[in-house]
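In: here is a sequence together with a model predicted from it:
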Amino acid sequence: MTLTTSSTGEFTGRSSADGDHVTDVYRYAARKGAIEAIEVAAADLGIGAAEVREAVRHLVESRLLRLDHGLGERYVPVDPELAAASLVSTVEREIYRRRELIDQIRARIGLFGGEGDGSDRTTVEYLAGTMEVRGFLKTASDACRDEVLVLQAGGVVEDLSETYIALVARGVTVRVICQHRNRADVPTRMRMKRLADAGAAVYTVSHVPRSAIVFDRSLVVLFGVEDAEANVARVHNQGIAQFFLDLFNHLWEMATPLEGIDFGYAGVADDLQQSIAALMAKGYTDEVVARKLGMSVRSCRRHIATMMRDLDATSRFQAGVQAARTFLRTG
């Protein structure tokens, strides 16, 4: 039995006598590094060219061979794990596309139920696992038409830069709020620059409470707080969506635009020190302050030392209180 996918992404099975040829042709391609010509492969394997061509067709459908465009009929082998991941991703996107369609049908039918029929009931779906989460996010992005708002807390969200860039290219407005600490991390800063160069609006604040994405002001995706396995909660509820829209707009008003992606905390030092001072005044330890602001303890202590020196304070708590009062007077 050979598994392939149809044009709709569904698996189809095939049982035939030439199943052994498929395996032999793939192993031949893997051994040679590529199938340079069907006739040459047929001669080397001692089977007919028609059988080799049929085997190649099934291997291409199964993503185990790919045509090397521009070089005639040259086929390059693909790692089986990558081929399997590609097939699974295709099927998962189709599953979530159909789920979205089911939700739309239910919503339309609910319009005929009158008031008090539960049409405002919250729909929550929990998804776990990297492949499942990626499949859902791809489907939600494909369905998005107008706007994507991103709250990036860091540490629990995989890099979705390419997804956001593809949305911008389609004319979708993309606004991202992430934490100031991203300015000091070179790889993250470069991804932010690519996003900004592509047309996304990227701002930073001292602290983002939770990672979330709002698609078209209606679908909310909440990312899990655990670092272990990718997991999200998919929420369809206008009241919850409005809460996140209000939260996003509130943070956006306080956030600082990247403006050239300066290295480190240039341009946001005052805002960052204000947040540190407020947490210090509450008696939090350096470790807790650093964790709440998503920065390293070393960087946090450097900012605290600067504040204590500027304020001529003799203790962390005194520095925190004095700094907080200073920011309140000047804010």
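Out: In hand now; what should we look at?
In: going by C-alpha atoms from here, please, whenever you check contacts or count neighbours.
Out: Noted.
In: now do the SS call for Glu54.
Out: Put simply, Glu54 is helix when judged by DSSP: H, G, I helix; E, B strand; the rest coil.
In: okay, one more to line up with it:
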Amino acid sequence: MADLCDEGKRLYASALRAGRIARAEADLAPCLVEFALLHPDSDDPGWLRPAPPTSVLAQRLRPIEREIQERRALAVELTEAFEPFMSISVQDRSTAHAITVLEGANRINAAIEIATTECQSEILTVQPGGGRSEAILTEAVKRSQGIIDRGIRMRTLYQHTARHSQGTIAYAEHMKQGKVEVRTLEELIERLMIFDRTVAYIPARDDRQAALELRHPGIVEYLANVFEQLWQRAAPLLEETPYAPPIDGITGVQRSIARLLIEGHVDEAIARRLGMNVRTCRAHIAKIAAALGSGSRAQLGYLIAQSGILDKNR
């Protein structure tokens, strides 16, 4: 009776109390006949009599009960079909799921959320690129606060370009009250998250719509050691900028760009490696060209190599 209209409910109740209802009045609610709540009065065709609610209810429930029985039978069939595989799948988690491919942002985020919830002592993260958006940082504050409240230590690596993001600096200021440390480095490996040195997550595709969940102890320990090496070279975010002073009018970041240029990297690749947008990268390249007196991109690589700026202390 979920689809019975309000007028139909009112008229059916009235018919039950009176024992019958005029056919003309019942025409105002066609759902009464559709639900078989009324039937013709054998003594007077101008009137309709109500069917007992118990019989109507039983009639409406019959197909639902039949569907429930069919679904129960299907559940039994599925259980019996999977029974032979249950004993096979019950293995040591570290060997049975050493590498798991996660596809789709929802599945990746769900896995990371579970790892965060199960984490007991330490989270290590590498976040390449520039500053984060306000929405991302707001969510990070909420998530990190829960981690702090549980006494978990968290260390995060950003790139130097994040130092230009006031939001990222505000996040670091807010988080320094707990066991959260943030450092920056000029170049980083791809995104990485390690929980309790037992499970790690790395991207599996450039579009970040696939990730690998790694539980093999050897792989996770290797990635943790890579993180520690990067951490030792990195500078605390809230301390003075680690950029090297200019030499011959070329700044430290511009020398990094120059080095990547003569290695043959295109603008997009350089920007991605240094955590900046392509427009900023090209502006730096233009300044390098002006400082070295280069008239073309082809000449620029030669002038960089001949200038010796990459051999000087940074």
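Out: Right, received. Where do you want to start? Here the structure is a predicted model, which is why all the values come from computation and not from measurement.
In: measure stretch 192-200 of the second structure end to end?
Out: Using CA to CA, to the nearest Å, the end-to-end distance of stretch 192-200 of the second structure comes out at 7 Å.
In: run the chain-centre distance for the strand or helix carrying His39 of the second structure.
Out: In this assignment (DSSP states H and E), His39 of the second structure forms part of strand 38-40. Its chain's average C-alpha position is 58 Å from that of strand 38-40 of the second structure, according to CA atoms, centre = their mean, to the nearest Å.
In: matching residues in the first structure for it?
Out: Per the alignment by TM-score structural alignment, strand 38-40 of the second structure matches no residues in the first structure.
In: what's downstream of that strand, the next helix or strand?
Out: Note on strand 38-40 of the second structure: by DSSP H and E, the next helix or strand toward the C-terminus is strand 47-50.
In: after that next one, which helix or strand is next?
Out: Downstream of strand 47-50 of the second structure (by DSSP H and E), the next one is helix 53-89.
In: what's the following helix or strand after that following helix?
Out: Per DSSP H and E, the first helix or strand lying C-terminal to helix 53-89 of the second structure is helix 93-96.
In: now do that next one: everything it contacts.
Out: Outside helix 93-96 of the second structure, the residues that touch it by CA atoms under 8 Å, 6 or more residues apart in numbering are Ser89, Arg215, His216, Pro217.
In: run a quick neighbour tally on the third one.
Out: So the one you mean is His216 of the second structure. Residues lying near His216 of the second structure (other CA atoms under 10 Å) number 18.
In: which residue ranges form the strands in the stretch 151-300 of the second structure?
Out: Ranges of strands in the stretch 151-300 of the second structure, per DSSP state E, counting those that start in this stretch, are 153-159, 180-185, 192-195, 199-203, 210-214, 235-236.
In: now tabulate those strands in a markdown table and tack on mean neighbour count and distance to Gln120 of the second structure.
Out: Formatted as a markdown table, the strands of the stretch 151-300 of the second structure follow (neighbours: other CA atoms under 10 Å; distance: least, CA to CA, whole Å):
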| stretch | mean neighbour count | distance to Gln120 of the second structure |
| --- | --- | --- |
| strand 153-159 | 22 | 9 |
| strand 180-185 | 23 | 15 |
| strand 192-195 | 22 | 8 |
| strand 199-203 | 22 | 12 |
| strand 210-214 | 20 | 18 |
| strand 235-236 | 20 | 24 |
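In: between these, which one is nearest to Val266 of the second structure?
Out: Of all the strands of the stretch 151-300 of the second structure, strand 153-159 sits nearest to Val266 of the second structure, with 19.5 Å by CA to CA.
In: the closest one against the first structure, how far on average?
Out: Comparison of strand 153-159 of the second structure with the first structure after fitting gives an average deviation of 1.0 Å (mean CA distance after the TM-score superposition for the first structure).
In: nearest residue to the counterpart of Gly264 of the second structure in the first structure other than its sequence neighbours?
Out: Counting by TM-score structural alignment, Gly264 of the second structure corresponds to Gly283 in the first structure. Once flanking residues are discounted, Gly283 of the first structure sits nearest to Phe317: 6.4 Å by CA to CA, 6 or more residues apart in numbering.
In: hang on, that neighbour packs against Asp286?
Out: No - contact criterion CA atoms under 8 Å: Phe317 of the first structure and Asp286 do not qualify, at 11.1 Å.
In: enumerate every residue touching the most centrally placed residue in the first structure.
Out: Taking CA atoms, centre = their mean, the centroid of the first structure lies closest to Leu160, which sits 3.2 Å from it. When the contact criterion is CA under 8 Å, 6+ apart, Leu160 of the first structure has no partners at all.
In: any idea how far Leu167 of the first structure is from it?
Out: Counting by CA to CA - Leu160 of the first structure and Leu167 of the first structure are separated by 11 Å.
In: cool, Gly154 of the first structure as well?
Out: Taking CA to CA, one finds Gly154 of the first structure at 21 Å from Leu167 of the first structure.
In: who's more crowded, the two?
Out: Per other CA under 10 Å, whichever of Gly154 of the first structure and Leu167 has more neighbours is Leu167, with 23 against 18.
In: name the element the more buried one belongs to?
Out: Leu167 of the first structure belongs to helix 161-169 when assigned by DSSP H and E.
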